[in-house]
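Undergrad: Sequence first, then the predicted structure:
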Amino acid sequence: MEANIHITVEGQNGEIRQLEIPEGINLSLMEVLKASDYPILATCGGMALCATCHIHVLEGLENLEPHTDAELDMLDTLPDADEYSRLACQIRLTPSIDGLKIRVSGNN
């Protein structure tokens, strides 16, 4: 039996939801957020070209893969980006991110 990846998501209105995603589904966090009805535009389709899937990592940042250059370039265009900012399209769902806590940005 496969385990699940648990992610806590704080929405734009402060509501908290727990997402439980089966391991091995080979999706990005952006794809899961869109499927869970969060207001993520993902205009570029996950290519790190638009920053419309901007999130803030509240807990678990140390478990994520490092930023790519493309992700850093896009984050530099956002006025509210900080050291906890990531693009959800660049976060792959792996067991190492189990317990991640994020806030969906208000500029999506």
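TA: Arrived safely.
Undergrad: use CA for all of it now, contacts and neighbours both
TA: Noted.
Undergrad: ok, which stretches of this structure are strands?
TA: 4-10, 16-22, 54-59, 85-87, 100-104 (DSSP state E).
Undergrad: And the contacts of the third one?
TA: For strand 54-59, contacts defined as CA atoms under 8 Å, 6 or more residues apart in numbering pick out 75, 84-88, 99-105, 107-108.
Undergrad: The same query, at a cut-off of 6 Å, please.
TA: Residues from elsewhere that reach strand 54-59 (CA atoms under 6 Å, 6 or more residues apart in numbering): 84, 85, 86, 87, 100, 101, 102, 103, 104, 105.
Undergrad: and here's the other structure:
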Amino acid sequence: MDIVFLSPDGSERRVVAREGMSIMAAATSNGIGGIVGECGGNAMCATCHIYVDDDRLPPLSPEEDELLEGTADERTEKSRLGCQIALTAEMDGLRVLLPEHQI
């Protein structure tokens, strides 16, 4: 499946990802800058903060909601943690906006 990462400068990069991998893993394994993932995807650091406006995403968990309070860039209603979203076939073509800062 294809995922499109949009940088704050407006550039886009399309990557191929596997079903079941997290958005964070798809970004880091494809060399996408802007996703740090300090905790390795264990929902402990919020350095995989992303913005996604898409109704195909699973609901926000209470733990993810709490961690999003500590993001370096502004939290919005589109804020999510990339490590907490496992990709499904239905998410093919998902567009993910990267924040300007993670730390």
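TA: Cool, got the structure. As the structure is a computational prediction, the values presented were derived from the model and not from experiment.
Undergrad: Got a TM-score for the two of them?
TA: TM-score of the superposed chains, computed with TM-score structural alignment, normalised by the length of the second structure, equals 0.86; 100 aligned residues with a CA RMSD of 1.5 Å.
Undergrad: quick revisit: which of the strands of the first structure sits closest to residue 69 of the first structure?
TA: strand 85-87 (11.9 Å; CA to CA).
Undergrad: Map residue 53 of the first structure onto the second structure.
TA: Structural alignment (TM-score structural alignment) places residue 53 of the first structure against residue 48 in the second structure.
Undergrad: Tally up the residues packed near that match, please.
TA: Other residues within reach of residue 48 of the second structure, judged by other CA atoms under 10 Å, total 30.
Undergrad: And for residue 6 of the second structure?
TA: So residue 6 of the second structure, with other CA under 10 Å, has 19 neighbours.
Undergrad: cool, and the one 4 residues further on?
TA: Other residues near residue 10 of the second structure number 9, with proximity taken as other CA under 10 Å.
Undergrad: sorry, back to before: highest mean neighbour count out of the strands of the first structure?
TA: strand 85-87 (a mean of 25; mean count of other CA atoms under 10 Å).
Undergrad: Include distance to residue 31 of the first structure when you put the contacts of strand 54-59 of the first structure into JSON lines, please.
TA: Putting the contacts of strand 54-59 of the first structure into JSON lines (distance: CA to CA, whole Å) gives the following:
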{"residue": "84", "distance to residue 31 of the first structure": "20"}
{"residue": "85", "distance to residue 31 of the first structure": "17"}
{"residue": "86", "distance to residue 31 of the first structure": "14"}
{"residue": "87", "distance to residue 31 of the first structure": "12"}
{"residue": "100", "distance to residue 31 of the first structure": "16"}
{"residue": "101", "distance to residue 31 of the first structure": "16"}
{"residue": "102", "distance to residue 31 of the first structure": "15"}
{"residue": "103", "distance to residue 31 of the first structure": "15"}
{"residue": "104", "distance to residue 31 of the first structure": "13"}
{"residue": "105", "distance to residue 31 of the first structure": "16"}
